[in-house]
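**Q** pasting the sequence and the predicted coordinates here, then a few questions.
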Amino acid sequence: MSTRPINAAAISPWAPLRHKIFRMLWIASVVSNIGTWMHEVGAGWLMTSLSPTPLMVALVQAATSAPVFLLALPAGALADIVDRRRYLIASQIWMLFAAGTLGVLTLAGITTAPILLVFTFALGIGTAMMMPAWGAILPELVQRPELPAAIGLNTIGMNVSRSVGPALAGLIVAAAGSGVVFILNALSFLAVIAALLKWQRTPKQSELPAERVIGAIRAGLRYARHSPELRAVLTRGAAFFVFASASWALLPLIVRQELKRGPSTYGLFLACLGIGAIGGALLLPRLLARLSRDRIVAGATGLYSIAMLALAHSGNVFAAGVAMLLTGVAWICVVSSLMTAAQTSLPGWVRARGLALFWVVFTGGMAAGSAIWGQVASWIGIPYALTVSAAGALLGIAATWKYRIGRHDTDDRSPSVHWPTPTPTEEVESDRGPVMVTVEYRIDLSRAAEFSSLMQEVRRIRRRDGAFMWELFSDTEQPDRMVECFMVESWLEHLRQHERATVADREVTEKARSFHLGSEPPKVTHMVAALN
């Protein structure tokens, strides 16, 4: 199968904006993200007056990012269980309330350092709850070939917000104080709520009861474990983010200590980063027309490493600014490619959970990497720390090259509804189990090895979608008889397997069934534990 998503290559980077709901949500998200970055500046500045110690100032950032790392997976599970539109509206209302209350308390002069941390943590919880669901709705807003462009636009929006938000916050804090910044952040969530209310989403239909949160988390982790495509994305992402975090973490110190400049230069570099990201988004469709996603990620990682080296050893503002432009180009090419590969590897029933794992890798890699490279810089200096991280990013390409992404971009992950629902003679209680399913094949012995190899793909599908045991048996008395056997924890979970089957899964199982000899299809048997 070709690794190039041919259809996506011809799509304009701005094509998703033709869809009204996507356009409204994108504009609203940019406004909201600007408010979020304004809050970070306002909260950090306020803490310097409430409790001006390095620990307390650092805790403001920790209160923002820790909930994303800790709560993303439960949030993803919830987003796959409930209606995502209503879920997103609820998360926005939560953040509006948290930011608005903090703003009122600050304007009233009541805010203390603990209060600031508590409400910042509350906003972090809202962000953690929102992010997996926000990514999961993208395929509902645009056509599948437009998905890379939509992800690129979201990344552009984040970088534009990162550039504009802090600059606006600095001006507002200087003129009116942090309380006004918090109020404006609260108002920014109204834009997203209004856009979501305009979206008339068609809810998913299912005759089965919704999953429970703990079971949904387990199902998400199981899917990731048995999905080579998603594992590849997470592995490549971890190898990149840990090393790429060095330039983000050390940039303020580069400006202050290496270049001997102030906050205006820091803002200029963030602007260069945003401009580079826009350029990268415009360039990416042309790259997709010529290169596989694997090569784009590898090439962009190489460019990012070169930019880190230039940033480390430039010695002047102009060269460092050019390095930040290249950083923006490389960053959006890698992040957009990884996110697109994650999106296309996930069916709808588990999409938010899979994206939550991506965000865990992202935030965990960036946080851990920032701590690591900050410590390394204190030992050997900032330029050498960036040099080591650049070398590490290049080594990461080689170390993870076998984990290929984008090979299944064209696979259809929509529900196939091809697996007939079992019809027991008596009603089976939904929680009864375990359930054992057998599928009997008659195989040409000359093709037995080929059949066994293909059944490994079937094994991954069964395990990924709910089976805790799978095996392929051969009959010692009838060598041409082979039996697939797998077990699921309950009757309800097996019925969910039927709903989870995708068009791509059907193609694999049909290949397996093509090996079966005889006019009748393979015999399928369902057995439920007699003793519970």
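**A** Cool, got the structure. Keep in mind the model is a prediction, meaning the values are calculated, not measured.
**Q** contacts and neighbour counts: CA atoms only from here.
**A** OK.
**Q** and residue 316, how many neighbours?
**A** Other residues near residue 316 come to 13 when the count uses other C-alpha atoms under 10 Å.
**Q** in this structure, which spans are strands?
**A** Using DSSP state E, the strands of the chain run over residues 435-442, 467-474, 481-488, 523-528.
**Q** what comes up buried for the last one?
**A** Neighbour-count burial for strand 523-528, counted by 16 or more other C-alpha atoms under 10 Å, picks out residue 528.
**Q** re the thing from before, could the strands of the chain be laid out in TSV, adding distance to residue 289?
**A** TSV is the format used below for those (distance: least, C-alpha to C-alpha, whole Å):
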stretch	distance to residue 289
strand 435-442	42
strand 467-474	39
strand 481-488	41
strand 523-528	44
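**Q** nearest to residue 41, out of the ones you listed?
**A** Judged by C-alpha to C-alpha, the one of those that comes nearest to residue 41 is strand 467-474, at 47.9 Å.
**Q** buried residues in the closest one?
**A** For strand 467-474, the neighbour count (16+ other C-alpha under 10 Å) marks 467, 470, 472 as buried.
**Q** run the angle between it and strand 481-488 for me.
**A** Counting by axes from the mean of the first three to the mean of the last three C-alpha atoms, to 10 degrees, strand 467-474 points 170 degrees away from the direction of strand 481-488.
**Q** here's the one I want to compare it with:
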Amino acid sequence: MIVQNIKKSFEDRFPALTIRNYQLFWGGQLVSLIGTWMQNIGQAWLVLELTNSAFKLGVVNALQFLPMTLFSLFIGPFVDRFPKRKLIIFTQSCLMLLALILATLTYFEVIRYWHILLLALGLGFVNTLDMPARQSFVIELVGKKSLMNAIALNSAVFNLGRVVGPAVAGVLIGALGIAVCFYLNAISFCAVLIGLFFINVPNYVPEREKKDLLAEVKEGLFYIKGTKMILFPLILLAVISTFTMNFNVLVPAFAKGGLDQDALGYGLLMTSMGIGSLLGALTLAANSQKGPRLKVLFGAPLSLSLFMSVLGFQSNYYLACLIMFIVGFSAITFTASVNSTVQLNSDNAMRGRVMSVYSWVFGGMMPLGSVFAGQITELLGASWGVTTCGLIGLGAVVIIFKLFKGAKK
């Protein structure tokens, strides 16, 4: 009886995990994202070792998201025209190849800064197609009823990778070198590909009128403009992701320059953030039956920005880890809430285009943000760089909330 009650409670809290197709997809992501975070940590530390420059690290991150900035809006109609599963198999295979190239160059000690720039650009092109395809594929796996639960669970597995990946990477970099992180990431994509081959979904493409690419892009943008519950969350996400959530630039620079930590200390700092994000995602998933809520949509970025502002003043490593835990909880609650809100308010025929704009504002604005974060860190120092980015976020939340309330009236 107790076991049955626990099972029923689990199914009520996490209904998406009772669906076989989603189980396969989620399990593959669980393995792969640990590898992805290991590579993120390894690449950031490799750039700092090669260049000792936060600005050049910012340039790497900018190039990684530049294709998303330039092409995301045009990818949406493309994603709407083709089966999502086949697109994801293609993109995941390409990501595996790029990880293998980076690993081999690093292992044989021939890696140069310009190699990393080119590989980051290649990664950006692949992710520009992969991100909206994966985001809009989830509803085909679980349906609208379990969509918010699935999105929150995707965030949970992403952040489980953020917890495990940086910690493992920090240990491996010190013991075996950076290349092993990249090799393990390449191997991890096998889990995703195996899961995708066993997923059984129809090659679903919504029927719609044939139009040229620019007309479809324009149609998608006008649709977003006319849907306030999509427009304002995306505007808020654009500003916060551009100026406040530049963790790949701000955190390693702050760990090294503000806290005087090595690779292990940086990895554990990111792990603290990952634990907070994981807890935030699980909390959101367990309460997903309530649907997206406005107080969470605006309260989470307010908390994120506030604690980023405070982080810059910290010199105590353990207190900084605690703050990163809160930042992680707030960040994932915010991004998952935006994702759920825009998908639940999107028509099926428009979802690929809406999610391509989501990808654009979430990742495509990061080149500007990465360069900004790297430049301001070099000008003001690591501590003031973090604080400044947090203060910008605080101002943005207040202004956009007022605009949103005015539009609702």
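**A** In hand now; what should we look at? Keep in mind that this is a model prediction, so the values were computed, not measured.
**Q** related to what we said a few turns ago, residue 181 of structure 1 is nearest to which of the strands of structure 1?
**A** strand 467-474 (50.6 Å).
**Q** out of the strands of structure 1, which is closest to residue 312 of structure 1?
**A** When the strands of structure 1 are ranked by proximity to residue 312 of structure 1 (C-alpha to C-alpha), strand 467-474 comes first, at 49.8 Å.
**Q** mind listing the helices for the stretch 301-409 of structure 2?
**A** 317-344, 351-359, 366-380, 382-408 (DSSP state H, counting those that start in this stretch).
**Q** most tightly surrounded among those?
**A** Of all the helices of the stretch 301-409 of structure 2, helix 351-359 has the most neighbours on average by mean count of other C-alpha atoms under 10 Å, namely a mean of 28.
**Q** how much does that one stray from structure 1?
**A** In this overlay with structure 1, the average offset of helix 351-359 of structure 2 from its partner residues is 1.2 Å by mean C-alpha distance after the TM-score superposition for structure 1.
**Q** what's the answer for stretch 90-105 of structure 2, then?
**A** Mean deviation for stretch 90-105 of structure 2: 3.2 Å (mean C-alpha distance after the TM-score superposition for structure 1).
**Q** structure 1: matching residues for stretch 125-134 of structure 2?
**A** Using TM-score structural alignment, stretch 125-134 of structure 2 lines up with residues 125-134 of structure 1.
**Q** mean deviation, the matching stretch versus structure 2?
**A** Overlaying structure 2 shows stretch 125-134 of structure 1 at a mean distance of 1.0 Å from the equivalent residues (mean C-alpha distance after the TM-score superposition for structure 1).
**Q** list the contacts of that stretch.
**A** Stretch 125-134 of structure 1 has contacts (C-alpha atoms under 8 Å, 6 or more residues apart in numbering) with 67-69, 71-72, 75-76, 79-80, 84, 87-88, 91-92, 94-95, 352-353, 355-356, 359.
**Q** out of the buried residues of strand 467-474 of structure 1, who's nearest residue 328 of structure 1?
**A** In terms of C-alpha to C-alpha, no member of those lies closer to residue 328 of structure 1 than residue 467, at 42.7 Å.
**Q** quick one: the closest residue to the closest one other than its chain neighbours from residue 454 of structure 1, how far?
**A** Counting by C-alpha to C-alpha, 6 or more residues apart in numbering, residue 467 of structure 1 lies nearest to residue 488, which is 4.6 Å off, once chain neighbours are set aside. Using C-alpha to C-alpha, to the nearest Å, residue 488 of structure 1 is found at 21 Å from residue 454 of structure 1.
**Q** check residue 380 of structure 1 too.
**A** 52 Å.
**Q** pull the number of nearby residues for the closest residue to residue 81 of structure 2 other than its chain neighbours.
**A** Sequence neighbours aside, residue 205 is the residue nearest to residue 81 of structure 2 in space, at 6.2 Å (criterion: C-alpha to C-alpha, 6+ apart). As a burial measure, residue 205 of structure 2 scores 14 neighbours (other C-alpha under 10 Å).
**Q** go ahead and confirm residue 205 of structure 2 touches residue 78.
**A** No. Contact criterion C-alpha atoms under 8 Å: residue 205 of structure 2 and residue 78 do not qualify, at 11.0 Å.
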